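> sequence and computational prediction follow.
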Amino acid sequence: MSLLDLGIRYPIIQAPMAGVQDCALALAVSAAGGLGSVPAAMLSPAELRRSLTLLRESGLGPFNINFFCHHQQELDPAEERRWRQTLAPYYAELGLAADASVSSPTRAPFNAEHAAILAEFKPAVVSFHFGLPAPELLDRVKSWGAKVLASATTVAEAHWLAEHGADAIIAQGLEAGGHRGHFLSDDLSLQQGTFTLLPQLVQAVNLPVIAAGGIVDGKGIRAALALGASSVQMGTAFLCCPEATTSALHRAAIQSEQRHHTALTNLFSGRPARGIVNRLMRELGPLSAEAPAFPYASAAIAPLRSAAEKRGCADFSPLWAGQNASGCRALPAADLMAAWLAEAGLA
């Protein structure tokens, strides 16, 4: 897949990042010649339609619309009780009732309603995390000519995606911020860094491979392209842009010494995701067997997060970020991209 196939001028894809962006960042990146992305897994059908309408009315594009493809389990009440018991001391500390709740978005896997809404707008690119949707849903997406991108964290996952209809593979290295895209095995020891995974995937599949994880500047872009990537996907580097909705607490962590210590944690959602280590991760350990299955862990965390953030504290907030936040600057997305392209020799 060449850049022409994606309809973009430069080999930069903005990673879809739920919770820290809306359409503004995607619009800025696409306007600057990259591929702007919108995370849709936490949007209601009405919100998804509003976002797609805004993108279409902008006259810009193309855009990437991203969804999750996890197999949603039923909530286990016993797991929920154990999780709340684990968190009980924090509830008491913040003066919260044991059964306190806060309304928060759900994380729905891609379904027929999503596909029907997309069909009205026909986005040029649709991407998936945690595998691919059911064949009939994937066929619906591809029916209007959309290119399908999907994340792989191992060679085995890349082979699976290539065999099941992906048009390009996102090589998600272990450095990447946010949720791991693994779907064939939960064994995190199978996962590799970007610059070891990337050349293996380039050799393993006859599809374009997009490098993701730890790439925050022009030097990283140049290195990824030299190793055979068709383009790069960058997320953490955009977090401090004015177009991002990253909270003040999150921005402060990224711009502090805290950014040098990240870990994979399941405490905030029930599934491993990389973020800056905070109090909850230190005290419970970043990976806990007590956390309910994805996405249910977040329900009991939400009241703690809300109460702490009102006090100016990020002890219970997911501070998603990759291992390298050195390129994260408070500049407009277009200015950042221009600097990266010049450094990479692509301007």
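Perfect, I can see it now. Numbering: from 1, shown residues only.
> from now on I want contacts and neighbour counts done on CA atoms only, so please keep to that.
Noted.
> neighbours of P286, how many?
By other C-alpha atoms under 10 Å, 22 other residues sit near P286.
> ditto for A18
18.
> residues of stretch 182-190 that come out buried?
For stretch 182-190, burial by neighbour count (16 or more other C-alpha atoms under 10 Å) applies to 182-183.
> where does V148 fall, helix, sheet strand or coil?
Recorded secondary structure, V148: strand (DSSP: H, G, I helix; E, B strand; the rest coil).
> which residues does it contact?
Shown in contact with V148 (C-alpha atoms under 8 Å, 6 or more residues apart in numbering): 125-128, 142, 165-168.
> same check on R140?
115, 119.
> off-centre distance for the helix or strand hosting it?
According to DSSP states H and E, R140 maps onto helix 135-142. From the chain centre to the centre of helix 135-142 is a distance of 22 Å (C-alpha atoms, centre = their mean, to the nearest Å).
> and here is the other one:
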Amino acid sequence: MSQWPDTRILDLFRIELPIIQAPLAGATTSAMVIAASNAGGLGSMPAAMLSIEQLREELKTIRQHTQRPFNVNFFCHQPPPPDEQRARDWKNLLEPYYRELGVDFDAPTPVSNRAPFDNAACEVLEEFRPEVVSFHFGLPEKSLLDRVKATGAKILSSATTVEEAVWLEQHGCDAIIAMGYEAGGHRGMFLSNDLSSQVGTFALVPQIVDAVNVPVIAAGGIGDARGVAAAFLLGASAVQVGTAYLFTPEAKVSASHQKALRTAKESETAITNIFTGRPARGILNRVMRELGPMCDKAPAFPLAGGALMPLRTKGEADFSNLWAGQAFTLGVEMTSAELTRRLAEEGLAKLVRQ
């Protein structure tokens, strides 16, 4: 695979294929990470929904089954201050669904959480020393970031605008993920909350490539070899692919999510804050349609999901986040290893023919 027009990511991460399996919190398993890395790409283990003990066990499993480089991903948001009134208003808005489904509205509301990167997580990284560490929503405080760098890890983070990309380079990123508006899951935006600032992949990647000196990884709407080739023609040094990996047997995806991925129309995704309080792209379902994908009453990230948890026990597909990017209809059922290799082999073949 030495014919790639830009090998900076291959050299930086010491991988064979410029394919990064996106860290899909809640869906990624250690088996997926191992398969993607052993195939020559870069597997990515998401940590935001794991306890420290779970994270340690996952990394132990990965280290036992691959000698290849892999990535560990963390959120680095600031937990919001308590806002009991907003929490009550949000649950009151959902009350008709509780009554309809026969769910106890007066029961204590579960806590929905995503753990931000902290000292305990940093200690796990110092123990296992993964080759790559990536962050979402910017970067952690400098003292923590310096400790991660001291392990020898290369640092990645997502930029959704040129301004964010420049900021990330200035603050120590070794490479930048250019996250287009098409991407599934949480938007990586961190310098602005304005969704109108968000840019599509085709426009974003070349502008970030021109604005920074570090290599750029394209993400968003890349579901097959055509997207891989297009990303390189736009100046990317690698691609990060997420939704396509949800079709692999290594993915941990609910039956309702699987069904939505295979039956929804290509136009049926939207950016929503209903499930966590922060904008994320998923397949439309009942609660998104009836409340509107973006709802100003949703509590701040990551607290919005708590009041929805009891509803999922009775109506999972209607009240669960069904994360997916806009290219989800390109998904094909194959193993994570097969997907990693096919994206690279067929993508390179298209580039060579140019």
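Arrived safely, thanks for sending. If you're wondering where the values come from, they're calculated on a predicted model, not measured in any experiment.
> superposing both, give me the TM-score.
TM-score for the superposed chains, counting by TM-score structural alignment, normalised by the length of the first structure: 0.96, backed by 343 aligned residues with a C-alpha RMSD of 1.4 Å.
> quick check: K259 of the second structure vs K314 of the second structure, distance?
Distance of K259 of the second structure to K314 of the second structure, computed by C-alpha to C-alpha, to the nearest Å: 17 Å.
> please enumerate the helices of the stretch 151-300 of the second structure.
Using DSSP state H, counting those that start in this stretch, the helices of the stretch 151-300 of the second structure run over 162-170, 201-211, 225-233, 255-263, 286-291.
> once aligned, what mean separation remains between the last one and the first structure?
The reference is to helix 286-291 of the second structure. On superposition with the first structure, the mean distance recorded for helix 286-291 of the second structure (mean C-alpha distance after the TM-score superposition for the first structure) is 0.3 Å.
> list the helices and strands that helix packs on?
helix 316-319 (3 or more C-alpha pairs under 8 Å, 6 or more residues apart in numbering; DSSP states H and E).
> contact partners of the helix it packs on?
256-257, 285-287, 308-309, 311-312.
> same check, this time on stretch 77-95 of the first structure
So stretch 77-95 of the first structure is contacted by 97-98, 290-292, 296-297, 300, 304, 307-308 (C-alpha under 8 Å, 6+ apart).
> that one corresponds to what range in the second structure?
Mapped onto the second structure using TM-score structural alignment, stretch 77-95 of the first structure covers residues 84-102.
> check stretch 286-298 of the first structure too.
Aligned by TM-score structural alignment, stretch 286-298 of the first structure falls on residues 293-305 of the second structure.
> tell me which residues in that stretch are buried?
Buried residues in stretch 293-305 of the second structure, counted by 16+ other C-alpha under 10 Å: 293-294, 297-305.
> return the distance of that stretch from the chain's centre.
18 Å.
> again with stretch 258-273 of the second structure
With C-alpha atoms, centre = their mean, you get 16 Å for stretch 258-273 of the second structure.
> same thing with stretch 246-253 of the second structure?
On C-alpha atoms, centre = their mean, the centre of stretch 246-253 of the second structure falls 15 Å from that of its chain.
> buried ones in that stretch?
Neighbour counts over stretch 246-253 of the second structure (16+ other C-alpha under 10 Å) mark 246-248, 250-253 as buried.
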